[in-house]
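Participant: Got a predicted model here, sequence first, then my questions.
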Amino acid sequence: MSQSKLKELTPGKLQTLSPQLRKAARYVVEHPDEIATRSQRFVADTAKLPAPTFTRLAHAIGYESYDGLRETCRIEVLQNRTVLAEKARKLVDTNKEDAGFTVRHAAATIRNTEALIASLDPTTLDAAAQMLSRARRVALLGVMSARPIMDYAMYLANMSLPGWRIPGRSGHGLASDLADLNERDVAIVFSIEPYAAQAVDLARNVTEQGVPLLTLTDNPLSPVAEHARHCFYIGTESPQFFPSHVAAMVFFEAIIGMVIQMKGNEAQQRIAAVERQNHRLGEYWQDKPARTKGV
């Protein structure tokens, strides 16, 4: 049984399990470190489930025993520690006398970004970028804390990819903008826990009208992942109360850059035209020579 079996526990597949097994599966996906390092009895008590439930879950998803599931979690935790902790450890080691909040926050964002990189499958990422490159329009859908990230993504994309838009802006209604989308377009939904109800509804609505969906979220069991053609995951760990969005910005900068590369001259010409217009409108600050008084 491969490590990817845990990542295959999507919301759709979760629905084939009994309610008790679904609860156990969510616990495994969200707490692989507990499965890897704690006894089955401890895990069951913490999850408030009977211990045999986890054995039945292991059988239901293709393991011969609970030990096989536990070994998968152990490997995942060890790999993540090796890949994710290196830069954070170096950062903290260079600030041993003052490893305060700023250092801990920076270390967390590094781990989140490393987690994103480690989880990316190049073939899937390329397929997602190709889908975006071919799309007539790309609808950027983000609610609550995801909204400013989508604003940034739209600003970045709009210099070279004029079809990228946030529905419901520029005097248009959200419903009318969404009604114009079809199978030739793509919708991107970004949502992390606690998931915005509107984001979940938007993800469901666009797929029901045949629009290909790309999602960025924090968990394979996220409700916005269920209908996605391509789904990517980020870490949001932060020492403060609010989840970090740094890895999300890295993702959007990267995938928009890939789409620009695929668009080639078309994107380059658009960027040049926007830049010329910015110069004409005086958008860029320029140091003007000091005036000299006449004699």
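Facilitator: Arrived safely.

Participant: rest of the way, CA atoms for contacts and neighbours
Facilitator: Fine.

Participant: Excluding residues flanking it in the chain, which one is nearest Arg74?
Facilitator: Spatial nearest neighbour of Arg74, chain neighbours left out: Ala36 (4.4 Å); criterion: Cα to Cα, 6 or more residues apart in numbering.

Participant: got another, please set it beside the one above:
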Amino acid sequence: MPSPQQARAQASAITSGKTAPETGAAPMSQLRALFDGPRLSPGHRRIAQYLIEHITEAAFLSITDLAERVGVSQPSVTRFATAVGFSGYPALRERLQSIALSVLGSTPSTPAEHRSNELQAAVDAEIENLENLRRDFADPDQVIEVGRALSRSTPLTVLGLRISGSLAEYFAYAARRVHPDVRVVTRGGSVAYDALLQSRAAGGTWLLAFAMPRQAQETLTALRVARSAGLRVALVTDLGLGPLADEADIVFATGTGSRLVFDSYAAPGLMAAALLQAMTDADPERTQGRLEEYEQIADQHQFFLKD
């Protein structure tokens, strides 16, 4: 089975016209194949979802009518067509019409069924991401090594800007249970640079960064600041190549779910948990002592509901 990067490259080749979609595939599978490869913005995904749910009608709409139905501008539709590998909307509509005619000649389905299939397809895509991660974990040495390094870095800084902030917050919240000084950075610009420089000045040696699509320019700048300050960088992202990866010492490439309007992060979340596990195993005595101390404080102040 291809890696997430290989799968994206193959899908991108399909949508750009370099490789035709599988002719024997079901019409709806052909339609989804058009939109799987590109890394679409949330606005573009709305257009893709509308086309999937209303293909037999939408394929014959003018660009003006389609934009009005989806609630976007006409330039957005044109940019969407380009993003999925076509020269413009007329070329995309021609391809959509051939798929729509195939749908009309097959067993009828309802928009509700299309939506249900899209949700199932999103789950299937995440299962594939997890399967790829499982194969990566067949050799866990790199995860273990980085977990030890993160455990030794005091302070340990965790970076996640824009939508990646949720993963950074999750990791930092758990890491504080087993590490004495974890600093999380979820604001970009000079605030991030100041935090990174302070972390290095305080003795920190590593930065753990999360960068999910769509990667922010300010994340790239922050990584460069961290590297220039002398911090080593471990990066959890969706691609093993690119400008962000070029600024990292270690890259953990994990696929993200991109079937829905907004990405889902089953595999990156599991990668974060695996790095946390490696940190706890790096210093078992400190881990146990800090966890027991935290449980005592939690009981004393009634942080959690009783079972």
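Facilitator: On my side now, so go ahead. Bear in mind that the values here come from a model prediction, so they are computed numbers and not experimental data.

Participant: TM-score for the pair, please.
Facilitator: The TM-score (TM-score structural alignment, normalised by the length of the first structure) is 0.61; 207 aligned residues with a Cα RMSD of 3.3 Å.

Participant: Next up, the contacts around the residue nearest to Arg74 of the first structure.
Facilitator: Residues in contact with Ala36 of the first structure (Cα atoms under 8 Å, 6 or more residues apart in numbering) are Arg70, Glu71, Thr72, Cys73, Arg74, Val77.

Participant: how close does the first one get to Phe54 of the first structure?
Facilitator: From Arg70 of the first structure over to Phe54 of the first structure the distance is 10 Å, taken as Cα to Cα, to the nearest Å.

Participant: Which of the two has more residues huddled nearby?
Facilitator: Using other Cα atoms under 10 Å as the criterion, Arg70 of the first structure and Phe54 rank with Phe54 on top: 26 against 23.

Participant: so the helix or strand containing that one aligns onto which residues of the second structure?
Facilitator: Element membership of Phe54 of the first structure, judged by DSSP states H and E, is helix 51-60. Per TM-score structural alignment, helix 51-60 of the first structure has no counterpart in the second structure.

Participant: Would you mind pulling up the elements that the helix ranked longest in the second structure packs against?
Facilitator: The residue-count maximum for a helix in the second structure (DSSP state H) belongs to helix 111-136. Under the contact criterion of 3 or more Cα pairs under 8 Å, 6 or more residues apart in numbering; DSSP states H and E, helix 111-136 of the second structure touches helix 42-53, helix 266-282.

Participant: All the helices of the first structure, in order from the start?
Facilitator: Secondary structure of the first structure (DSSP H): helices at 4-7, 11-14, 19-30, 32-37, 40-47, 51-60, 66-93, 101-119, 122-134, 146-158, 174-179, 197-208, 246-263, 265-280.

Participant: Redo the ones you listed as a markdown table? Include distance to Leu221 of the first structure.
Facilitator: A markdown table is the format used below for those (distance: least, Cα to Cα, whole Å):
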| stretch | distance to Leu221 of the first structure |
| --- | --- |
| helix 4-7 | 9 |
| helix 11-14 | 5 |
| helix 19-30 | 7 |
| helix 32-37 | 14 |
| helix 40-47 | 17 |
| helix 51-60 | 16 |
| helix 66-93 | 16 |
| helix 101-119 | 15 |
| helix 122-134 | 19 |
| helix 146-158 | 18 |
| helix 174-179 | 25 |
| helix 197-208 | 12 |
| helix 246-263 | 18 |
| helix 265-280 | 36 |
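
Participant: how about those helices, which one is nearest Pro239 of the first structure?
Facilitator: Pro239 of the first structure sits nearest to helix 101-119 of all these, at 5.8 Å, using Cα to Cα.

Participant: The closest one vs the second structure, average offset?
Facilitator: Compared with the second structure after fitting, helix 101-119 of the first structure has a mean deviation of 2.3 Å; criterion: mean Cα distance after the TM-score superposition for the first structure.

Participant: That helix to helix 246-263, inter-axis angle?
Facilitator: Relative orientation of helix 101-119 of the first structure versus helix 246-263 (axes from the mean of the first three to the mean of the last three Cα atoms, to 10 degrees): 40 degrees.

Participant: What residues of helix 101-119 of the first structure count as buried?
Facilitator: Residues of helix 101-119 of the first structure classed as buried: 103-117 (neighbour count, 16 or more other Cα atoms under 10 Å).

Participant: Once you drop chain neighbours, what's closest to the residue most central in space within the second structure?
Facilitator: For the second structure, the residue nearest the mean C-alpha position is Thr256 (3.7 Å; Cα atoms, centre = their mean). Nearest residue to Thr256 of the second structure, sequence neighbours excluded (Cα to Cα, 6+ apart): Tyr265, at 5.3 Å.

Participant: and the gap between that neighbour and Ala83 of the second structure?
Facilitator: Relative to Ala83 of the second structure, Tyr265 of the second structure is positioned 23 Å away (Cα to Cα).

Participant: contacting residues around Leu213 of the first structure?
Facilitator: Neighbouring residues of Leu213 of the first structure by Cα under 8 Å, 6+ apart: Val186, Ala187, Ile188, Val189, Ala203, Val206, Thr207, His227, Ala228, Arg229, His230.
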